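S.K.: Okay, structure incoming, though there's no sequence with it:
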């Protein structure tokens, strides 16, 4: 494990015969199972149960099965990306979805035709379907950006980064495969959450180790052995490449296959060293170490939270800044959000009737700077961003799609006052947050005083069975949908990865016969610039498509793109003898 894996038979890049049609999608290897540790909200001390149900994160343990989920409802939904009325203030209940009646086939064809040819004026922005000249928009560009962007002088690629982004289009955006790594051998569903990029290494969590790989070759540079399995990792990293993880107190044994996740560790990813590791106890836990569910980083503060409360440590030394506090009203720090600032979801009351409060914290002392009490009907909340402070929640469990998002709350971190509550109809928008985790939101980005969301995929305007979507945004002060709209292009779907200055870096998921793409979306004009286009050879496509978007990590930086799994399972027998990967990488230089 760790050495680059040989390419599949035929080799990456070997042209295969053209497929007869879209293949049936096979379930992804390591299809998500419930983690061995329960999320916050579970009673402390309850023994974790072995995973038994597939589809963790979906209602009743199953993924949604309805075809065309999220397609506009008859008489209810406006076209995707169309400006909507101002969102609701905090005291109003969220709007409900459509009637559930689908368009007839004839109506769908008529609507598609109208959308394809009509220019709709909304919010002062002209909307038109991309590729209005009848040609297929292969790059999913908007605002007239050329679909065949190759970058370099004279091409549309030269426009990238005009609003302060660091990522620039290379002279040739066509990528090659960097390396691919096989998954570690496990006997049960196992978390391998966490990946980072330094100036010299791509770093990925293993089962009981953290491994640094050469950025281009994938050869192992160093390994940090751990006492037990990794159970969580910070998505943030300091400027000098330091971060934090959670891991179990011991390796699983036959007698005790599920160990407690109670060790916090600081990592130096520049040198490949474990800086420190420790457990903490609290008066409520006796002499037993506190179990944690999540860990994050803000500045030089490592903060870990869970059903036993929250604790914080200095990143460099591991010195305790605070530990779980005794509370007469049964309150505890369920989890923290890090990054530019530090915020916490503090949970009070009973398990059946919780009261959640969002607090901006002093990262050195843990003292609250401000507090906002979430409305009734919110059992769990996720911190999307700490500066600006944005929180997501499923109010009254109305989302109904497993996304854990019905509304976003834009909060003034200095005063704790609610700026605006934004209703995000789960049938329209495709961002996701962990059902019980505080800092596990994905497929969205916050910047420019806006939140950027992908729409649910829907039928395209081209050939039959074509699917596509868009990225749109909401103003975090007014709650109104802005005129921003980036089209994924026919047969592609897209979602944000992160901000790059004022620009948005997004991944365009490919159809069955093409490779994926990384694009930079100008934060001012919303023009798209292709930064990377992956190979369309079948072997490469199969490797790229073997990763499920909701259960993978996507990192792009300076012409390198890494896709990695966050959960792996025991090998499964497949009649297709599919190759399985922990990591697949691409690069343009």
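M.R.: Sure, I can see it. For clarity, every value in this text was computed on a predicted model and none was experimentally measured.
S.K.: Only C-alpha atoms from now on, for both contacts and neighbour counts.
M.R.: Noted.
S.K.: in the top helix by length along the chain, what counts as buried?
M.R.: For the chain, the helix with the greatest residue count under DSSP state H is helix 105-117. The neighbour-count check on helix 105-117 (16 or more other C-alpha atoms under 10 Å) flags 108, 112, 115, 116 as buried.
S.K.: and here's the other structure:
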């Protein structure tokens, strides 16, 4: 936190040499302290679709997403250096050889030395009495030895599948994780996970297009991120406004005009459908087409009213309004963060709970992860040697309850889930595919200790996080004490061109081990996890060129799929569905209705044909 009280006095000291031990808040060493700078590599983009040419200055983050607080330059404060440390707190690569990751996220067998099987003993050529054995007798002995070894290997393999010993539990799956050996639940099948989702298959799963929403006319690229599904409406950000659409007809139920463009929207809303947003204090005008993101407000998605709005000063903004880049909600606390620092507000009335404040460590809250808990991603130190802290907060006071220092080489971190606490990061720019994820960290939110580290090979896993955002990850979910991640596309069963497919795989958050069950997309489809539904997953199957998409419910334990919806294969319908890019769209499914909407709109292309027509929202419905 930038301004709340220091961590509790009973914060446990950092164990010497411990793996992933919590780091209590402390004063960093002074300037000049010896430091080995991390290897400098160019930071990858996200892999999101790039914005069209002519995007506003500062808004052209990787993949067309606005980084650095929607256009203002990042000017992180300066702070004393930190001493160098070995990443993760375990031996360096010279001391510990890391095994190879299994392909496409499939579990690797626990290994003994030299491949994991008992070594074949040589057959003696000489009998104990010194007499040479005949060739026939040697063959007989070799056959007996082989049978014994096969039986022994089978017994070993059966035992290893049952969980193995403590050493196996501590190491996790070969090449994929480091864990404490702590166990939770089972691994699918009869483990009691899943099966309690509210979404059930309707009598008719064939859907039709219910409605389409036209793209708003804009003079330049405009971020329209933010959409919510309630029991009454699909609510979507527009241009200087927020609009609610009837679930079945698409007619406008209400429009909320704002002073400027929405520049941040919470993924979380209250039980009675209230949600915090960020917006600009004035409308964008040419030629710069940019305004600072300074206003925080609470919107009632049922009535369409702005319940309150406010702004704060402080932090690196000084006497000016603090600029924010994202906002979230946890209980009765609204929290907003950015390079000017973090602030929090009472969700009921907007009264500040804390504001950005300067501190002697030059730290600031980049952003927050909300939901069941409130977690801050905090950056400290000079710009070229900054380090990142993960702090679990008291949402009312902002006091840190626990914290974990991310490994050296982490520039940003994203919160997948606040409770259980799961963090994603690109350690040392190891993920060069633009995903922003090289590893997932499962943390104990009470103590700050690392429970498991799951390596996410970018060639195998398709989870994505926008590195400069704290709560902007996709294709990854947390539930049932598991981390669910979609794999990258790979060749399907036929091996023909265009036959790519993928899976959703699961990892145990206590051990880091991969579960044996997986959900298959099927040939030519790509499976995207959208949200948890109780202990089940709601997932979207991105269709091939000649079919409609599908919505499925995936049992969180067995990973078996139930078809909820199949969209129309009619040419114009499927082309509109496929016009939404996976990494530039928002998806919602509920009660037989499916909505896909854009996160960016651009100036209309000159000479575009009717076939190239795009929409802000397209809805499919099995009820029509």
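M.R.: Received the coordinates, thanks. Predicted model, so just to flag it, every value in this text is computed and none were measured.
S.K.: quick one on the thing from earlier: tell me which two in the buried residues of helix 105-117 of the first structure are the farthest apart.
M.R.: 108 and 116 (12.0 Å; C-alpha to C-alpha).
S.K.: who's in contact with residue 84 of the first structure?
M.R.: 480, 481 (C-alpha atoms under 8 Å, 6 or more residues apart in numbering).
S.K.: Just give the nearest non-adjacent residue to the residue positioned nearest the centre of the first structure, would you?
M.R.: For the first structure, the residue nearest the mean C-alpha position is residue 442 (2.3 Å; C-alpha atoms, centre = their mean). Distances taken as C-alpha to C-alpha, 6 or more residues apart in numbering place residue 432 nearest to residue 442 of the first structure, at 5.5 Å, with adjacent residues excluded.
S.K.: Give me the aligned partner of the one you found over in the second structure.
M.R.: Correspondence of residue 432 of the first structure to the second structure, assessed by TM-score structural alignment: residue 464.
S.K.: Might one say that its match is in contact with residue 437?
M.R.: Yes. Under the criterion of C-alpha atoms under 8 Å, residue 464 of the second structure makes contact with residue 437 at 6.5 Å.
S.K.: Residue 552 of the first structure maps to what in the second structure?
M.R.: Residue 552 of the first structure maps onto residue 585 in the second structure, by TM-score structural alignment.
S.K.: From residue 365 of the second structure, how far off is that match?
M.R.: 27 Å (C-alpha to C-alpha, to the nearest Å).
S.K.: which of these two has more neighbours?
M.R.: residue 365 (26 against 16; other C-alpha atoms under 10 Å).
S.K.: Touching the helix or strand where that one lies from outside, list them.
M.R.: In the assignment (DSSP states H and E), residue 365 of the second structure maps to strand 364-369. Contacts with strand 364-369 of the second structure, where a contact means C-alpha under 8 Å, 6+ apart, come from 1-2, 315, 325-328, 335-342, 356, 374-380, 414-418, 469-471.
S.K.: Where do the helices of the stretch 401-550 of the first structure begin and end?
M.R.: 538-545 (DSSP state H, counting those that start in this stretch).
S.K.: Identify the residue of the second structure aligned to residue 367 of the first structure.
M.R.: Using TM-score structural alignment, residue 367 of the first structure sits opposite residue 399 in the second structure.
S.K.: and its match, how many neighbours does it have?
M.R.: Residue 399 of the second structure - counted by other C-alpha under 10 Å - has 19 other residues nearby.
S.K.: May I ask you to confirm that it is in contact with residue 393?
M.R.: Yes. Using C-alpha under 8 Å, residue 399 of the second structure is in contact with residue 393, at 5.5 Å.
S.K.: just to revisit the earlier point, give me the more crowded residue out of residue 464 and residue 437 of the second structure.
M.R.: residue 437 (31 against 26).
S.K.: Let me see the contact set for that one.
M.R.: 424, 425, 426, 427, 431, 456, 458, 463, 464, 465.
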